[in-house]
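Any chance you could fold what I've pasted below:
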Amino acid sequence: MQMENFNDLAAFAVVARERSFTRAAAKLRVSPSALSQTVRNLEERLGLRLLTRTTRSVASTEAGERLLRTIAPRFEEIEAELAALSALRDKPAGTVRITAGEHPAVSILQPALKRFLPDYPDIQVEIIIDYGLTDIVAEGFDAGVRMGEQVAKDMIAVPIGPQMRMAVVASPAYFERNPPPQNPQDMTSHNCINTRLPTYGGVFSWGLEKNGREVKVRADGQLIYNSLSMRLSSALDGLGVAYMPEDQVLPYVADGRLVRVLEDWCPYFPGYHLYYPSRRQQSPALALLVDVLRYRSR
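As a prediction, the model looks like this:
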């Protein structure tokens, strides 16, 4: 196969990983029709069908899966080596793609980038807010952010924040209408503002613990969000009781707009970690960002 046809192989690899011509075309910055024709030309030259196309999805054939397993690691190695060459420049350059939940993105990543990016104009950071436990290798991310206990054992994990604690809060107006809970069992009579996480499918249960006794609260409520800010605003509006990261509600507790309950049932737990594959060579841009984000206890 001639050298110029390697672009076709790279295009096929992106389509096979994304399982979508539309998403792959967006990543490659080409039109879906042009990308489809590129893959079709590759199939004609090889004399094999590599992808099975339907109106709703794209899947690799047996030949396509075999080809993807063979070429994908090679392209990753080439990309890593090309990225490593930027270390020869005065300042690192390149794009760093990170997947994270809304809370660490707002409370940790964004403040760090405010300090970091002005000094490195050739570095671009893309942050995708996602509550699912994303496979960063399969989805093409350089790194992800999760709680410490959620990071897979085959990943390198770097702490980027202190220990965390949750808080159960509601507005004074809400507690005027509903007696504040004295224990986790009382939550069954309250209107709880809940969260649905895509990885587990169901409503997120509130983990409360005291003196070694752990209780999972699965309380009902009228509101379910996958947004931190909407849970907070609904609690401030008096629509129910919310289970929130402590740092997000303490200012409102201090000024009397929220009331905290069951504080002795909210222990500390390991905070957020930035993680990335141990087998992949770090780009200079990612290595620099890891050092900036690394949590250093005061």
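
alpha carbons only for contacts and neighbour counts from here, please
Will do.

hey, where'd the helices end up in the protein?
6-18, 21-28, 32-46, 62-84, 102-104, 110-116, 172-177, 228-236, 246-254, 284-293 (DSSP state H).

Go through these and name the closest to Asp264.
Set against Asp264 and scored by C-alpha to C-alpha, the helices of the chain come closest in helix 246-254, at 12.9 Å.

elements contacting that closest one?
Helices and strands touching helix 246-254, by 3 or more C-alpha pairs under 8 Å, 6 or more residues apart in numbering; DSSP states H and E, are strand 164-170.

What distance do you get for Leu51 to Ala63?
9 Å (C-alpha to C-alpha, to the nearest Å).

Here is the second sequence; please produce its structure so I can put it next to the first one:
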Amino acid sequence: MKRGELDDLVAYATIARTRSFTRAAAELGLSPSALSHTMRGLETRLGVRLLARTTRSVAPTPAGERLLRSVESAVEEVEAGLAAMGEWRGDPSGTIRITTSQFAAHTVLAPALPKFLLENPKITVEVSVDSRLVDLVREGFDAGIRWGNNVDQDMVAVRVGPNTSLIVVGSPDYLERNPRPQIPTDLDQHNCIVYRLITGGGLFPWKLERDGKEMRTRIGGQLILDDPDLAASLMMAGAGLGLILEQKASPHLLAGRLVRVLDEWCIPFQGLHLYYPSRQVTPALRALTDALKWKAPDPEQA
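As a prediction, this is how the structure comes out:
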């Protein structure tokens, strides 16, 4: 396309849409005579009449209608692209789509979003809570929040939470009926609640660690689940021993609903990370990243 032809097509689409040279000229910031000259030149180059003119009206010809259908969609895409540039200037604006787990949504996003949205009134945040590890690009997400262990190396990742661990717990009732395990291999004799991975469909392995030493143990039981909240409820109900995040277990341990076993053993987890596929992020996503970025507590204030 030669220089100036795009402007001519935009001018034509504006005339066809407004059905008026006067209104189109005002919208485009041109004079009606200049716009008329532009249209005569376009029709001459294309060798076809695009507009039917009378003293009172102007309307596309059948050939003009066909061109209009093609031009309008292209113009709309260009206008949408230009409008999106608003996200890159001035105050951060636009919509941020995030995929995350239920735990991350409650512990990372819920505490931070009210203040963030108040300070950024032009930003909309759409949160999709999903246990699956989704493809950000294919499913149209700007970013995700997952455990650091699950973030691909080609992603840009920013820590938004501290390291944590899975611990082994059971209810007081269960431990009254069964001997308390002393070492990981004792779990072979227990009814353990097994977690099935949403991605891949396999069973989550119990690779317990102590002082950097890993011990993988065989576990089995009558329950196989894919929901950690249901698993926690069944642990408290005495259905068996299970793994639970230390933060989630804390209130139940304090209340006596759960008891930690194998105290020195756990499954360490890298902290939660916000991640995205490109370093070219919008100001809106950059603002949210800065708001969520985890800061290690000051030991002097602890």
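
can you list the helices of structure 1 in a markdown table and add mean neighbour count and distance to Lys153 of structure 1?
Putting the helices of structure 1 into a markdown table (neighbours: other C-alpha atoms under 10 Å; distance: least, C-alpha to C-alpha, whole Å) gives the following:
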| stretch | mean neighbour count | distance to Lys153 of structure 1 |
| --- | --- | --- |
| helix 6-18 | 19 | 23 |
| helix 21-28 | 17 | 29 |
| helix 32-46 | 15 | 36 |
| helix 62-84 | 14 | 21 |
| helix 102-104 | 19 | 21 |
| helix 110-116 | 13 | 26 |
| helix 172-177 | 16 | 43 |
| helix 228-236 | 19 | 28 |
| helix 246-254 | 16 | 28 |
| helix 284-293 | 18 | 18 |
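
out of the ones you listed, which comes closest to Pro184 of structure 1?
helix 172-177 (15.7 Å).

possible to save the helices of structure 1 as CSV with distance to Glu139 of structure 1?
Compiled in CSV, those are given as follows (distance: least, C-alpha to C-alpha, whole Å):
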stretch, distance to Glu139 of structure 1
helix 6-18, 8
helix 21-28, 11
helix 32-46, 19
helix 62-84, 13
helix 102-104, 18
helix 110-116, 22
helix 172-177, 42
helix 228-236, 24
helix 246-254, 30
helix 284-293, 17
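
can you tell which of those is closest to Phe141 of structure 1?
So among the helices of structure 1, helix 284-293 is nearest, using C-alpha to C-alpha, at 11.1 Å.

Give the other helices and strands that that closest one contacts.
Taking 3+ C-alpha pairs under 8 Å, 6+ apart as the contact cut, helix 284-293 of structure 1 packs with strand 94-100, helix 110-116.

Quick one: average offset of that helix versus structure 2, please.
On superposition with structure 2, the mean distance recorded for helix 284-293 of structure 1 (mean C-alpha distance after the TM-score superposition for structure 1) is 0.9 Å.

Let me know the angle separating that helix from helix 62-84.
70 degrees (axes from the mean of the first three to the mean of the last three C-alpha atoms, to 10 degrees).

any residues touching helix 284-293 of structure 1, and which ones?
83-84, 86-87, 92-96, 109, 112, 116, 123, 142, 158, 160, 274 (C-alpha atoms under 8 Å, 6 or more residues apart in numbering).

Pro32 of structure 1 -> structure 2?
Pro32 of structure 1 maps onto no position in structure 2 when the alignment is built from TM-score structural alignment.
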